[in-house]
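Student: My questions are about this predicted structure, shown below with the sequence.
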Amino acid sequence: MASMPTVTDVALAAGVSRQTVSNVMNSPGIVRADTRERVEAAIAQLGYRPHASARRLRTRRSSTIGIRLDPMIDGISGSVLDRFLHALTEQADKQGLRVLLFTATSPEDEIIQLQRLNDGADVDGFVLTSTFAGDPRTKWLIENKIAFVTFGRPWGADDVSNPQHLWVDVDGWAGLYEATRAVQNAGARRIGYIGWPSSADTGDDRRRGWHDAMHERGDVTEAGLIALEAVTVDGVAEGTAAMQDLRRRAGPLDAVLCASDSLALGAMIANPERVPVTGYDNTPVAAAIGLSSVDQSVGEVAAAVLDLLTGEFGGQVHGAPESLQPRYQMIRPRLVTRAFAAIPMEMLV
């Protein structure tokens, strides 16, 4: 009996990547029309059934994916995970899968919830978010041979060539590098950066994008870059205070980049010189106030997560088939540029 065509077969026939095929099936709006038509023609020619990619997950126990509902960090940047959950749920439904949400107060409590749901046969696999170096959740799942994929890399020394588990992440370095290049190409030289403490792996990744772009251009010395950086925890008020501190220490600025839209909104408030500000996450707030921001393409992230969880790897590190396909997907974000308008502080008093 001939084997059923796979996503890889479709990708080869259409001359595209597996991720592009997944995007056509789950988020067709983000794929160019000519590419989408080529993939759809290959699907029709091969007789590929999109639902067949979820067969391994569906035939286990429940056709259900478990994911923790993270606590709301704030009303701005926290919306990114909400958008990811919506995209994941919608795309899972197209594959005949359900998403079960649960809560946990800590990584250790989440492990208890993972064990409870797995022992009760409530889910077939998990999607984890908010990963960090030394994450005990992924260690427990791997040791217990439970299917899972993370939105967020392992943050180890060798994530790409020897991943500890199946993961999808957004290239924060590329996002801030592109954002820095964009304002440099517009004539900016003294570009400030407001970011998080170095204990945040995601924040470190974004900061490197700004730093590398600034270092390559050479408009500011390495010592001068120190004065152009402000570090704070996330939040609008914190962004305002960091912008005030940055203006005092750094002097005249041509532009400011921020690790989140929350910090960027705060920076816009303390900005009488109307210095262009760019955020990160492309939240609805950014769109509403005309803030340029880096978009994480959560629809692509959700498609890639499901591809790893339901495709040939089946979300497994142990017992997965040998394959030349990578066990990770790094999604490149895109810069959304908008006409800048500062928010006068006196309007908020």
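Tutor: Thanks, I have the structure now.

Student: Going by C-alpha atoms from here, please, whenever you check contacts or count neighbours.
Tutor: Will do.

Student: OK, contacts around residue 277?
Tutor: By Cα atoms under 8 Å, 6 or more residues apart in numbering, the contact list for residue 277 reads 255-258, 264, 267-268, 291-292, 340.

Student: what's the closest of those residues to residue 25?
Tutor: residue 292 (29.4 Å; Cα to Cα).

Student: The closest one touches residue 336, doesn't it?
Tutor: Yes: in this structure residue 292 lies within contact range of residue 336 using Cα atoms under 8 Å: 5.6 Å.

Student: higher neighbour count, those two?
Tutor: Legend: neighbour count by other Cα atoms under 10 Å for residue 292 and residue 336, higher for residue 292 (25 against 18).

Student: Okay, that one and residue 194: tell me how far apart.
Tutor: Using Cα to Cα, to the nearest Å, residue 292 is found at 15 Å from residue 194.

Student: And residue 254, by the same measure?
Tutor: 14 Å.

Student: just residue 336 next, same as before
Tutor: 19 Å.

Student: Helices - which of the contacts of residue 277 land there?
Tutor: Members of these lying in helices (criterion: DSSP state H): 264, 267-268.

Student: Would you map the helices across the stretch 151-300 of the chain?
Tutor: 172-185, 201-217, 222-227, 236-250, 261-269, 284-289, 298-310 (DSSP state H, counting those that start in this stretch).

Student: between those helices, which gets nearest to residue 161?
Tutor: helix 298-310 (16.5 Å).

Student: Pull the distance from that closest one to the chain's centre.
Tutor: Distance of helix 298-310 from the chain centroid (Cα atoms, centre = their mean, to the nearest Å) equals 11 Å.

Student: Can you tell me what sits against that helix?
Tutor: With contact meaning Cα under 8 Å, 6+ apart, helix 298-310 is reached by 19, 22-23, 26-27, 53-57, 80, 83-84, 87-88, 91-92, 125, 127, 147-151, 166-170, 314-316, 327-329, 331.

Student: Second structure for comparison follows:
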Amino acid sequence: MPSVESPRLPTVVDVAKEAGVSRQTVSNVLNTPDIVAPATRSRVEQAIASLAYRPHASARRLRTRKSSTIGVRLDPVANGISGAVLDRFLHALTERADEHGLRVLLFTAKDPLDEVAQFRRLLDGADVDSFVLTSTSYDDPRTDWLLRAEADFVSFGRPWGSDVADPARRWVDVDGHQGVAEATRALLDGGARRVVFLGWPSASGIGTERRQGWRDTMLAHGVLAPAELDEVDLTVDDQVSLASDRIGELAAHLAETGRTIDAVVCASDSLALGAFMVLGRSVPVVGYDDTPVAAALGLSSVHQPVEEVAHATLDLLLHQGPAARVASPGSAADPRHRLLAPRLVLR
């Protein structure tokens, strides 16, 4: 049976013949339309529409050094609980980018320095036009390198340890202090007195902010003396089993003096699950991230508006705004920084 050949797609040459202009004029209309006379530009645009011509993406990238692509590192996931937040963010970012004719390119890297090497490779090959950073940290080498390279980027997370109002460092973040403070207040209003905080041991902007939300709220209510507060300020790596062990140790220690854990607020749903496995439903436990695991178990948790984060990230990439320093980072009038409010989900 003879094969059926696909119809030939129109080329720049076909458009040029149809419009009665040179190939260069067609290229100018496609890439730098402002330099073409209006009447000529209109004639070329009519020819493009008549022939249903579509520029070849790869050829356009080589000509213009623009790929309409955003690069995002796919973070390694230590466990499937906390990784759900990044999954939601990537889905929302990809959907939002598609609405603007943009693509998201995911890549992997072993560590921040390896990620910088990937930045260089992707920029040199014109594979991406901009980057979205996740998992920001103190003394983050990625942002400094991108600034020196004059690359376009926005961070999901504040530039911890740097000037958060710096107009060159555009970021979108969720107010972790507010989220944990709201959770702590809800537990205190429910009659709890000894509210334990279960957080991470390493110095991180995210972890420190969430811990401070608990501590500030506890101090404001004056329910525990500073020494008692330190006693129930727990640190552990973000693993369910380690969280269970740590809560079990504290419960046994308090029981020696006739005291109990009234409630627990955690820096993540992974830690909340660990606490829940020891305490059950006899003690209120609040997590952070409102993952499907928390919802399935009926655990209260702080919900991050990840879809709003993705929308704000794309807005900052597409509309850079004035470069002047702003006095109130994160405010509605701030063109460079967005600090979004989380929401406590009680179950």
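Tutor: Yes, it's here. Please read these numbers as outputs of a predicted model, since none were measured by experiment.

Student: overall similarity of the pair, as a TM-score.
Tutor: The TM-score (TM-score structural alignment, normalised by the length of the second structure) is 0.76; 274 aligned residues with a Cα RMSD of 1.7 Å.

Student: More neighbours: which of residue 254 and residue 194 of the first structure?
Tutor: residue 194 (27 against 18).

Student: In the second structure, what sits opposite that one in the alignment?
Tutor: Structural alignment (TM-score structural alignment) places residue 194 of the first structure against residue 198 in the second structure.

Student: Residue 101 of the first structure now?
Tutor: In the second structure, the residue paired with residue 101 of the first structure is residue 106, using TM-score structural alignment.

Student: wait, isn't its match in contact with residue 69?
Tutor: No: in this structure, residue 106 of the second structure is not within contact of residue 69 by Cα under 8 Å, at 10.1 Å.

Student: Neighbour count for these two, which is higher?
Tutor: Taking neighbours as other Cα under 10 Å, residue 106 of the second structure and residue 69 compare with residue 69 leading, 18 against 12.

Student: got a list of what the more buried one touches?
Tutor: 102-105, 127-130.

Student: Would you mind measuring from residue 187 of the second structure to residue 217 of the second structure?
Tutor: Where residue 217 of the second structure is concerned, residue 187 of the second structure sits at a distance of 11 Å (Cα to Cα).

Student: can you check residue 83 of the second structure too?
Tutor: From residue 83 of the second structure to residue 217 of the second structure the distance is 28 Å (Cα to Cα).

Student: Could you tell me how many residues sit around the nearest residue to residue 60 of the second structure once chain neighbours are set aside?
Tutor: Among residues not flanking residue 60 of the second structure along the chain, residue 66 sits closest, at 7.5 Å (Cα to Cα, 6 or more residues apart in numbering). Neighbourhood size, residue 66 of the second structure [other Cα under 10 Å]: 16.

Student: Next up, the contacts around residue 278 of the second structure.
Tutor: Counting by Cα under 8 Å, 6+ apart, residue 278 of the second structure makes contact with 244, 247-248.

Student: Quick one: map it onto the first structure.
Tutor: So, by TM-score structural alignment, residue 278 of the second structure is matched to residue 270.

Student: One more: residue 217 of the second structure?
Tutor: Residue pairing (TM-score structural alignment): residue 217 of the second structure is matched to residue 213 of the first structure.

Student: now residue 310 of the second structure
Tutor: Using TM-score structural alignment, residue 310 of the second structure lines up with residue 302 in the first structure.

Student: Residue 78 of the second structure too?
Tutor: Under the alignment (TM-score structural alignment), residue 78 of the second structure pairs with residue 73 in the first structure.

Student: count of residues packed around its match?
Tutor: 11.

Student: where's it relative to residue 94 of the first structure, distance?
Tutor: Taking Cα to Cα, one finds residue 73 of the first structure at 30 Å from residue 94 of the first structure.

Student: and what of residue 291 of the first structure?
Tutor: For residue 291 of the first structure relative to residue 94 of the first structure (Cα to Cα), the value is 34 Å.

Student: Comparing those two, which residue is more hemmed in?
Tutor: residue 291 (28 against 13).

Student: Can you tell me what that one aligns to in the second structure?
Tutor: In the second structure, residue 291 of the first structure lands on residue 299 (TM-score structural alignment).
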